[in-house]
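Participant: structure for the following, please:
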Amino acid sequence: MSALKRTDKIAVPVIIILSVVIPLAVLVLMNLPTRYDIFGLEMGTYPFFHALINGSTAFLLIVGYILIRKGETKLHRNVMITAFCLSSIFLVSYVISKVSNDPMPYGGEGFLKPLYFFVLISHIILSAIIVPLVLFTMYRGLTKEYVKHRKIARWTFPIWLYVSVTGVLVYLFMLPYY
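Facilitator: This next block holds a predicted model:
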């Protein structure tokens, strides 16, 4: 038990720092006065890639949920680590896309406009909230603190799934404007 407490002394502050730094870094990068086209990709390339990653992550989250309900803990762990890796790739790619491209305004009208903004705003807010939830859930699972893992995973799963699915929806809303 003391070994876990020692790891908590390192892991918990690191998770808290990352949970603050990551959303702040994304916010700063979204508001850069100048863009730096790092890879020279077409405008729609990043959003398509992000939608693909988000959709894949959503699929893996559902598979992971099914696996844990069936008692397949090792497969669940591997699927969830893969979902985490995909989300990490998404985050790096998203930051690169924000450095590379100006934000694209939504051009829709009518009832789609408020629906789009509801989906977008809830997606953005929950994207910031999901960072510490995922990090703590992963940490508790990997350190075999299953009671704590299950307790936080009950919140993490639906929010992470919502963020992943709404990431795809935002792409679909924006598709005509890329």
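Participant: alpha carbons only for contacts and neighbour counts from here, please
Facilitator: Fine.
Participant: quick one, longest helix in this protein?
Facilitator: Ordering each helix of the chain by length in residues (DSSP state H) puts helix 112-142 first.
Participant: how far out from the middle of the chain is that helix?
Facilitator: Put simply, helix 112-142 sits 6 Å off its chain's centre (CA atoms, centre = their mean, to the nearest Å).
Participant: quick check: buried residues in that helix?
Facilitator: Neighbour counts over helix 112-142 (16 or more other CA atoms under 10 Å) mark 116, 119-120, 123-124, 127-141 as buried.
Participant: that helix packs against which elements?
Facilitator: Where contact means 3 or more CA pairs under 8 Å, 6 or more residues apart in numbering; DSSP states H and E, helix 112-142 is packed against helix 2-30, helix 73-100, helix 146-174.
Participant: one more to line up against the first:
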Amino acid sequence: MEVTPSEKQKKYTVWIWILSIAIPIAVAVLFTVRIPGVERLGFLPPIYATINAITAILLVTAVIMIRRGNRIIHERIMKTCILLSALFLIMYVLYHMTSDSTSFGGEGILKYIYFFILLTHILLSITVIPFVLITYVRAISGNFPMHKKIARITFPIWLYVAVTGVIVYLMISPYY
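Facilitator: This next block holds a predicted model:
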């Protein structure tokens, strides 16, 4: 008996829900934790901002590759993007477990622009988690029509999160 792509996807549904809820909660909780005896990891923000920039470039490259029909390269790039996003998240949490949050020191309209970008970045970084996972599961399950359908939603959200991560870093970096 052959298993359909839809049946393959169902076994991942519970994990998608668990991770989509657990990751944001874990990040929020870990923000309140300080690692005793560990010095501030102030070198991490430019590294994870660079990871965001690389992710953005790779996301665009992956779309170009799939449009050219190069599915293998597309798949490798997307797996790299997922890995980079996980690496970003680990570094981001480690930084905040060793350092107090940095306040934005800009004034006037720049302050409102910063907070708008930051707020949308945070909200969409939470929102993109299930989209990325569902998109990935549809691909590995071989459900390419449904993969393509949700990827059209996932791509711009993920790209926005990656690009605004860099913008937020650049805007707050003078105040570290």
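Participant: any idea which of the helices and strands packed on helix 112-142 of structure 1 gets closest to residue 106 of structure 1?
Facilitator: Of all these, it is helix 146-174 that lies closest to residue 106 of structure 1, at 6.4 Å by CA to CA.
Participant: where does the closest one end up in structure 2?
Facilitator: Counting by TM-score structural alignment, helix 146-174 of structure 1 pairs with residues 144-172 of structure 2.
Participant: so how much does that stretch differ from structure 1 once superposed?
Facilitator: Average distance, stretch 144-172 of structure 2 versus aligned residues of structure 1 after superposition (mean CA distance after the TM-score superposition for structure 1): 0.3 Å.
Participant: quick revisit: same list (the helices and strands packed on helix 112-142 of structure 1) but as a markdown table, adding mean neighbour count and distance to residue 64 of structure 1.
Facilitator: Shown next, in a markdown table, are those (neighbours: other CA atoms under 10 Å; distance: least, CA to CA, whole Å):
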| stretch | mean neighbour count | distance to residue 64 of structure 1 |
| --- | --- | --- |
| helix 2-30 | 14 | 23 |
| helix 73-100 | 17 | 5 |
| helix 146-174 | 18 | 10 |
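Participant: turn these into TSV, including distance to residue 110 of structure 1.
Facilitator: Below are these laid out as TSV (distance: least, CA to CA, whole Å):
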stretch	distance to residue 110 of structure 1
helix 2-30	27
helix 73-100	28
helix 146-174	13
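Participant: looking at those, which is closest to residue 41 of structure 1?
Facilitator: Residue 41 of structure 1 lies closest to helix 73-100 among those, at 8.8 Å (CA to CA).
Participant: which residues in structure 2 does the closest one match up with?
Facilitator: Taking TM-score structural alignment, helix 73-100 of structure 1 hits residues 71-98 over in structure 2.
Participant: centre of the chain to that stretch, how far?
Facilitator: Distance of stretch 71-98 of structure 2 from its chain centroid, counting by CA atoms, centre = their mean, is 7 Å.
Participant: next one: stretch 21-28 of structure 1
Facilitator: For stretch 21-28 of structure 1, the distance to the chain centre is 13 Å (CA atoms, centre = their mean).
Participant: ok so, going back, compared with structure 1, how much does the match of helix 73-100 of structure 1 deviate?
Facilitator: So stretch 71-98 of structure 2 averages 1.0 Å relative to structure 1 (mean CA distance after the TM-score superposition for structure 1).
Participant: rewinding a little: between the helices and strands packed on helix 112-142 of structure 1, which gets nearest to residue 62 of structure 1?
Facilitator: Nearest to residue 62 of structure 1, of all these, is helix 146-174, at 8.0 Å by CA to CA.
Participant: is it true that residue 164 of structure 1 touches residue 57?
Facilitator: Yes: Residue 164 of structure 1 is in contact with residue 57 according to CA atoms under 8 Å; the separation is 6.5 Å.
Participant: is residue 100 of structure 2 in a helix, a strand, or coil?
Facilitator: Recorded secondary structure, residue 100 of structure 2: coil (DSSP: H, G, I helix; E, B strand; the rest coil).
Participant: fine by me, we can end here.
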